[in-house]
Structure formats: structure tokens, C-alpha cells
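# return a 3D structure for these sequence lines:
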Amino acid sequence: MASAEAGPSSASPLLRLLSDPSSSTLIKQGAEAKVYRSYPCGPASSSSPPSWLLKYRFPKTYRHPHLSQTITAQRTVSEARALVRCARYGVEVPVVELVDEKEGILALEWIEGASVREWLGGGAEDDESSVSTRGEVCLPATHCTRLISPLPCPSVQLMTAIGHQLALMHAADVIHGDLTTSNLMVRSTPTSSLSAFRVVLIDFGLSFSSASTEDKAVDLYVLERAFLSTHPHSAHLFQRVLESYGERIGQLWRDPWRDIRKRLDEVRMRGRKRSMVG
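A predicted model of the protein is given here:
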């Protein structure tokens, strides 16, 4: 599995790490990237050593080698910069541990927890439908159930937390580009307190920087469509996300929510027209 990525002894440290089957396990694979859970301090053991999430944008044989390396490096660095910028603005995102832009490898903090999709009863993504650019992976469905069952999270509180995080991200002028309930995680900790669970934004593979209210409105619209398609009868939940977003972003800026909300209404109208035309 991971051993197929093995290279010469001169390979980069991160490439050697993900190529070592005793330290890394392939979690997901897509057309653009492979995702591993890795233990940089050695093989996994009962002592639970710290683990990383390695996102490997492997070379694309259908592209010219130089072009492939250039695109891979740009996308890897862009994703890392988006995560760092978000963290500086107080957004809950995985910590960037290491970046190897030449090999296209991003080492991120491993997030223990479950996706908002799973918290809302949408189930775990199967391997076929998972997004290949996803930079972080939630726990298996069986483990998520064990984590969630004894400590149900009130929907209103969860939606409020989501809105706050999205507001912080947009205040940093970062557009996620692929907001779904699968790309929002609820971080778990060893404590039994509900306040110990925090919403973490993941998968910034399609993110970019923009101060445009249009881009922010489209970001919200993409999440709204994800809510309605994945979680039927969830319109009231997303409404709470928007209320929380508006409250928080109004504290960060001088009432930008009015302009963003207006743009969101326009984006919705365009979306309805497209669906009617087909």
C-alpha cells in the first residue's frame, strides 16, 4: 500500500515517512492526492504517540513533469498559507507541521473527532465519494458513534459555532471554496465537557484569498446547498449559521453582513434560475 511510494534513500523526510508502512497508513486516495495517517516519532503503539495527517499530491503522469511539479508546488504552498492565515485570525484549523512543496506533501495536525455531517446524522463519507483534496480525515463511523452517543451536541450551539468560525475565516479574506458539512469537524478532547468540542475547518485545497463580498456570498451558498442536499429539513439549522455569522462578522467589521447578505440573495436567485433552465 504505502510502500508503493518508496523512493531512494535521498528522498525527502516526509516522502520517506509516508513510504514507511510501519509509520504511515494510507487512509484515502483520490485523483489529486493521497492521505495518510503518520507517526513521525515511530510506529503506532499503545502509548499513542503524536500523529500527523500527510496529504500527498502525487505526480500526474498526464502532465508534463515540469508543469506537474510547478502546479503541485503552488497548490501545496497555497493551501499551507491559507491555513496559517486562518490560524493568525483565530480560526480553528489544523496546525501546519511541515511543508514540502517540491514533493507536494503537507504535514498537518491530526484532528480527533467527527465531521458535522456525522453529528447531524448524515453518516460517514464512503471512500468512493470522499474528496481527494481533503487535507484531514475524520474518524471511522463506528468510532464516531462511540464518541458522539454519550455527549449529544445541541444543534443550535453547533450551528452558532460554525457561523463564528466562518465569520473569522472571511474576516481574514480567505475563501474556502469547498464548504460542506464533511469539511467541518467537531474536535473531541479527553474531557466530558460539551465546551471541549470545537468546530474545526478543514480541506483548504480549493481556497483562495479575496476581499470580495461576492466570493464570500458564494462560499456561504455552497455550504447552504450542502446542508439542504445532505441533511433534509435543515433549513432552520443553516439559518442559525447565517445569524451567528452575521453577529460575529458585524463585531469584526463595520456591518459587512448587509452587503454579504444582499449578495447571497442574488447568488441564490441565480442558482434557482440555473436549476429551472437545467
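
# contacts and neighbour counts: CA atoms only from here.
OK.

# and the helices in the stretch 101-250 of the chain?
For the stretch 101-250 of the chain, applying DSSP state H, counting those that start in this stretch gives helices covering 116-119, 141-148, 155-171, 213-230, 235-252.

# would CSV of those with mean neighbour count and distance to Leu14 be doable?
As requested, the helices of the stretch 101-250 of the chain are exported to CSV (neighbours: other CA atoms under 10 Å; distance: least, CA to CA, whole Å):
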stretch, mean neighbour count, distance to Leu14
helix 116-119, 22, 30
helix 141-148, 14, 28
helix 155-171, 22, 29
helix 213-230, 20, 32
helix 235-252, 19, 38
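
# as JSON lines, these with distance to Lys34 would be great.
JSON lines is the format used below for the helices of the stretch 101-250 of the chain (distance: least, CA to CA, whole Å):
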{"stretch": "helix 116-119", "distance to Lys34": "22"}
{"stretch": "helix 141-148", "distance to Lys34": "20"}
{"stretch": "helix 155-171", "distance to Lys34": "26"}
{"stretch": "helix 213-230", "distance to Lys34": "24"}
{"stretch": "helix 235-252", "distance to Lys34": "31"}
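
# name the single longest helix found in the protein.
Using DSSP state H to define each element, the chain has its longest helix at helix 65-88.

# next SSE after that helix?
strand 96-100 (DSSP states H and E).

# list the buried residues of that next one.
Residues of strand 96-100 classed as buried under the neighbour-count rule (16 or more other CA atoms under 10 Å) are Val96, Val99, Asp100.

# and of those residues, the nearest to Gly113?
Gly113 lies nearest to Val96 out of the buried residues of strand 96-100, by CA to CA, at 17.9 Å.

# I figured Leu184 was touching Arg198, is that so?
No - the pair Leu184 / Arg198 is not scored as a contact, 10.1 Å apart, by CA atoms under 8 Å.

# neighbour count winner among those two?
Leu184 (21 against 18; other CA atoms under 10 Å).

# here's the other one to compare against:
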Amino acid sequence: MDGTSPWVEEVVLHDGAEARTISGRWFGTDAVMEIRRPKGYRHPSLDQSLTKRRLFAESRILIHLSDFELPIPKLLDFDEKNATIVMTKLSGVPLFEVLRNSNDNELISSIMYSCGKLIRKIHSLGVSHGDLTTHNLLCDDSSFIQIIDFGLGRLSPEIESLGQDLQVLSECLSASHPKFSDAMKFVLNGYTDGEKIGINIDDVISRYQEIQGRVRYHG
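Purely as a prediction, here's the structure:
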């Protein structure tokens, strides 16, 4: 961007097929900018429409959750024309790296329990994530869990979407982190413990188990 822009680019964090993610500063605040990539295989008008819809969805979710002091990014800017979104930068590394590098079962059990509690909190506020992998969960030096990338999320989701969040995480843990075979058990412990407000936890767990059965049947 030009010299009059409030954005100062620093480092490219990720350059993927869906988006380019860059760290920098926005009016002096540590921030992350996501730039959605156009899809050449789609008609330009359709691609613009889908990109706009996804950016709007993520922005609306971040705004909706911003009143609840959750460990998620805060929306700083949304530019429909340039297909960009700017958010506060969170500390920590992807949980993927923590699980890959750790052999501390007690620590990982505690972290996964915390993941479950945070997922339930977001679900109870009427949001599904849509891509709940260990790359989109961050863990800082104090083992504090945060969630990023709500680009596939939904407001006021159906129970299926909530169960699907748990299934996506379960599949990710099984495929990428098999040495922690009980990890999902601790996620579910965290998800089901505590005060049950906003959603029927039993219904979500039942739907998750139903989805698991479908996956096994078709697999």
C-alpha cells in the first residue's frame, strides 16, 4: 500500500491458495492482513460474489463475538473492493506445532481440555467455526488457547455445523497427531463440563457421534 496508508507491511506469514496472510501494523497496532486470492477457474463475477460473501461472514462473526472478551482476533478493517480484512495479531503458535513438538501428555491433556471449553463458549454464542483444525488454534507460552480464521464460520448455525466442528477437529487430531490418542477425549471433557448455556450440549454431542458414524460407514 502507499505511504498514506495506515497499514505497514512487515512479514508474509502464509502464502496459500485461498489467501495471502501478512503481519504488519495498522495505525501502530500489531495486526494481520488477509488478502483473498481470486480463483481463475471461476467466472469473475461469481468469484467476486463468493469472496465478498466469505469476507462479510468473517467480519460479522468477529463483530458479533467482540463484546464477549474471547481470545479471538478483533476486526480492524474490511475492504470489500480489494478483498482484504485486517485483524489484531494474536500471540502464540499454531497448536499443530505444539502437538508435534511436545511429549508432555499431562500438558497436552490440559491444553485440549481448554480447547473444548473455548469451542463450547463460541458455540454457545451462536457461532460455528467451519475449519477447526490445529492450524487455526493458537497456543501461547502460558498454554492459553486462541482461535483464528472464521472465514468458513456461520452465525446462528444449525446443530449439524456444531457437530461438524467437533468432527473436523477429531479427524485432524487422528490424522496429524496420532501420538496423543486421547486428545479428543479431553476436548469433549472440556466441551461438556461447566454451565450449559446457549446450546443443548447433549444434542451437539449426539450429532457429532452421528456424523462420526456416517464417516465410518462411508469410509
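
# out of the helices of the stretch 101-250 of structure 1, nearest to Leu26 of structure 1?
Of all those, helix 141-148 sits nearest to Leu26 of structure 1, with 17.1 Å by CA to CA.

# against Met276 of structure 1, how distant is the residue nearest the centre of structure 1?
Nearest to the mean C-alpha position of structure 1, by CA atoms, centre = their mean, lies Ile202 at 1.7 Å. When distance is defined by CA to CA, to the nearest Å, Ile202 of structure 1 is 32 Å away from Met276 of structure 1.

# likewise Arg37 of structure 1?
In terms of CA to CA, Arg37 of structure 1 sits 43 Å off from Met276 of structure 1.

# out of these two, which sits in the busier spot?
Arg37 (23 against 8).

# the more buried one matches what in structure 2?
Under the alignment by TM-score structural alignment, Arg37 of structure 1 pairs with Ser23 in structure 2.

# once you drop chain neighbours, what's closest to its match?
Val32 (4.4 Å; CA to CA, 6 or more residues apart in numbering).

# ok, that neighbour touching Lys89?
Yes - contact criterion CA under 8 Å: Val32 of structure 2 and Lys89 qualify, at 5.4 Å.

# what do those two both touch?
Listed contacts common to Val32 of structure 2 and Lys89 are Ser23; contacts here mean CA atoms under 8 Å, 6 or more residues apart in numbering.

# who's more crowded, the two?
Val32 (27 against 18).

# which residues in structure 2 does stretch 167-181 of structure 1 align to?
The alignment of stretch 167-181 of structure 1 onto structure 2 (TM-score structural alignment) spans residues 120-134.

# kindly check the end-to-end length of that stretch for me.
Taking CA to CA, stretch 120-134 of structure 2 runs 16 Å from one end to the other.

# how far away is Glu9 of structure 2 from Ile122 of structure 2?
Distance, Glu9 of structure 2 to Ile122 of structure 2, using CA to CA: 31 Å.

# out of the helices of the stretch 101-250 of structure 1, which is closest to Tyr89 of structure 1?
helix 155-171 (6.6 Å).

# for that closest one, give me every contacting residue.
Against helix 155-171 of structure 1 from outside (CA under 8 Å, 6+ apart): 86, 89-92, 175, 184, 198-201, 211, 216, 237-238, 240-246, 248-249, 252-253.

# check stretch 231-250 of structure 1 too.
For stretch 231-250 of structure 1, contacts defined as CA under 8 Å, 6+ apart pick out 120-122, 155-156, 159-168, 171, 224, 227-228, 255-257.

# try 10 Å this time
Residues from elsewhere that reach stretch 231-250 of structure 1 (CA atoms under 10 Å, 6 or more residues apart in numbering): 117, 120-122, 155-171, 181, 220, 223-228, 252, 255-258, 260-261.

# trace Thr88 of structure 2 over to structure 1, please.
Superposed on structure 1 with TM-score structural alignment, Thr88 of structure 2 falls opposite Glu109.

# distance of that match from His176 of structure 1?
Distance, Glu109 of structure 1 to His176 of structure 1, using CA to CA: 18 Å.

# the more surrounded of those two?
Between Glu109 of structure 1 and His176, His176 has the larger neighbour count (other CA under 10 Å), namely 26 against 19.

# so the more buried one touches Tyr221, yeah?
No - His176 of structure 1 is beyond contact range of Tyr221, at 11.8 Å (criterion: CA atoms under 10 Å).

# name the residues contacting each of these two.
Jointly contacting His176 of structure 1 and Tyr221 under the rule CA under 10 Å, 6+ apart are Asp215.

# noted, bye for now.
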